[in-house]
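Engineer: Turn this into a model:
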Amino acid sequence: MRVAAQTRILSSRWKHIWNSYPVFDFCQNSLFNVDSHRLAGWELDDGISKQVRPQYWETLEKLTNIVDQKLEKFSECKLGIQKFKLSIALADQEFHSFVDKWMEVVSEKHVKELDLCIRAEGKFGYVLPQTIFAAKYLTVLKIRGYNLMLEDPVMKSAVDLHSLQILSLENVYIDEKTTQNLISSCPFVEDLYRSFNEGNSQSLKVYGLVKLVNLTVNMRSDSHLM
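Structural biologist: Just a heads-up that it's a prediction; the model follows:
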């Protein structure tokens, strides 16, 4: 009985901690114990249609349902989100709207740490929603992936990242002006990482960042993630 009582107390304490600092971690690979890169057959020429890769599509559909259900339930709470981490490989444009919706929800929930690893298939890639760059409570923003981009330039007036301390943009196609607007709108950033794909190099001007401690700029070739 004492052990059961202690377990209930411990469980209550962890529940209180989670409720105070909610953390969401959705990884397509670990949730379903699969290698999405191998399962999708990214390196093959026969495509990743639902007919060709049914098992891959099944894991993707399950993941979108899980994230939808978790966020819908959490939306009923009057709590903010401490951290939202998402690792997903998008097989088709029909899944892009799910990610757009999730970004809107976590932004409304004052997310403090946002960690995205997104691989997008198709010639159009995945266009990152500008909602991300107006999440004024963010302290950590990490975006990496493959075939990610911002379609339209993000104006400085649309960026509100004054709380940001860590900014990492890896393999994200962003025009030079938008890159500068983002950086200059993070006056208190301490850690800045930017990587470019071959053929997409840019000049990077860093000034006015009075708290900057670490600056890393990297040139890399396209590579498979996830």
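Engineer: hey, let's count contacts and neighbours off CA atoms from now on
Structural biologist: Fine.
Engineer: In three-state terms, how would the residue most central in space within the chain be classified?
Structural biologist: Compute the mean C-alpha point of the chain, and by C-alpha atoms, centre = their mean the closest residue is L116, 1.8 Å away. Counting by DSSP: H, G, I helix; E, B strand; the rest coil, the backbone at L116 sits in strand.
Engineer: Before we compare anything, build this one as well:
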Amino acid sequence: MDLEGKLEAEAEDRISELPDAILCHILSFLPTTLYAVRTTILSTRWKNVWTSVPNLVFEDREFPGRFEAFMMFVDCVFSLRNNSSNILKFRFLGGSNVEKEDISRIDRWICTAVRGNVVELDLQFYSGTFEFKMPQSVFICKTLVTLRVESDCISYAPPSTSGPFPSLKLLDFTAFNDYTTSLVKLCPFCPVLEDLVIGINGYDKNVRISAPELKTLRIHSPWDEVIEFFY
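Structural biologist: So this is what the prediction gives:
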């Protein structure tokens, strides 16, 4: 082994000797969960480190033309991860490939993230042919601070027993239809909502916005124009 190779090997060994918590923190900076899972090939030391990474980020573009393989990958990650580790971020980008039969899987993943004390939830998928009801547990999640939604099929009906989103501070969504804009109607009941971001995508009805603690409102037009208001 030449000197350069020896130095690289020694550097890798030093990284592998770090505590799991630090290794998980390092892996949390990788762009998606697929990258984190791939670290298992480095050595046996890395075999299970990814199972405790707090950020779960899934993008269907990493499985071009193989959407079912993508969905199975998400299933496997949730089944193998360390359930004692909290989930800080759950991001699911399914594009326009999601079918009605996928609803139960997505619902299960979201509920698992909520049980894992999720802080940031980011959902992007489209249909136009079916309705996906946001799980009730999301509305009462006490750890959820950031919610980003870009979907034309998600509907929102919070439980009547308690106010929605008790800890939500940032809400970012795209208005496609009456389903999506129904989310705005919940804003007056969000006690700590500070930032609201709305993307307008072909929706031309009036939307009334009210939130007691709102500080910033940003509206994105289809032409990438941004209108920003401060309170």
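Engineer: Just the TM-score for the two chains, thanks.
Structural biologist: Scored by TM-score structural alignment, normalised by the length of structure 1, the superposition of the two chains gives a TM-score of 0.70; 190 aligned residues with a C-alpha RMSD of 3.0 Å.
Engineer: picking up where we left off before, in structure 2, what sits opposite the residue nearest to the centre of structure 1 in the alignment?
Structural biologist: Matched by TM-score structural alignment, L116 of structure 1 corresponds to L123 in structure 2.
Engineer: Identify the residues contacting its match.
Structural biologist: Residues near L123 of structure 2 by C-alpha atoms under 8 Å, 6 or more residues apart in numbering: 91-93, 148-151.
Engineer: P212 of structure 2 and L196 touch, don't they?
Structural biologist: No - counting by C-alpha atoms under 8 Å, L196 is not a contact partner of P212 of structure 2; they are 12.0 Å apart.
Engineer: Where do the helices of structure 2 begin and end?
Structural biologist: 3-16, 20-27, 33-38, 67-80, 103-115, 136-139, 178-181 (DSSP state H).
Engineer: From V67 of structure 1, how far out is V206 of structure 1?
Structural biologist: Distance, V206 of structure 1 to V67 of structure 1, using C-alpha to C-alpha, to the nearest Å: 37 Å.
Engineer: So for the two, which residue has more residues nearby?
Structural biologist: V67 (18 against 12; other C-alpha atoms under 10 Å).
Engineer: Give the aligned equivalent of the more buried one in structure 2.
Structural biologist: Aligned by TM-score structural alignment, V67 of structure 1 pairs with V74 of structure 2.
Engineer: residues in contact with its match?
Structural biologist: F58.
Engineer: cool, and T146 of structure 2?
Structural biologist: 119-121, 168-171.
Engineer: Distance of the counterpart of it in structure 1 relative to A91 of structure 1?
Structural biologist: Matched across to structure 1, T146 of structure 2 falls on V140, judged by TM-score structural alignment. As judged by C-alpha to C-alpha, V140 of structure 1 and A91 of structure 1 stand 27 Å apart.
Engineer: returning to what we had before: what remains of the contacts of T146 of structure 2 once you look at structure 1?
Structural biologist: Retained in structure 1 (both residues aligned by TM-score structural alignment, their matches' C-alpha atoms under 8 Å) from the contacts of T146 of structure 2: 119-121, 168-171.
Engineer: Now tabulate those residues in a markdown table and tack on distance to F63 of structure 2 and neighbour count.
Structural biologist: What follows is the kept ones among the contacts of T146 of structure 2, written out as a markdown table (distance: C-alpha to C-alpha, whole Å; neighbours: other C-alpha atoms under 10 Å):
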| residue | distance to F63 of structure 2 | neighbour count |
| --- | --- | --- |
| V119 | 26 | 22 |
| E120 | 24 | 21 |
| L121 | 22 | 23 |
| L168 | 32 | 24 |
| K169 | 33 | 19 |
| L170 | 30 | 19 |
| L171 | 29 | 21 |
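Engineer: In TSV: those, plus distance to T51 of structure 2.
Structural biologist: Below are the kept ones among the contacts of T146 of structure 2 laid out as TSV (distance: C-alpha to C-alpha, whole Å):
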residue	distance to T51 of structure 2
V119	18
E120	18
L121	19
L168	27
K169	28
L170	28
L171	28
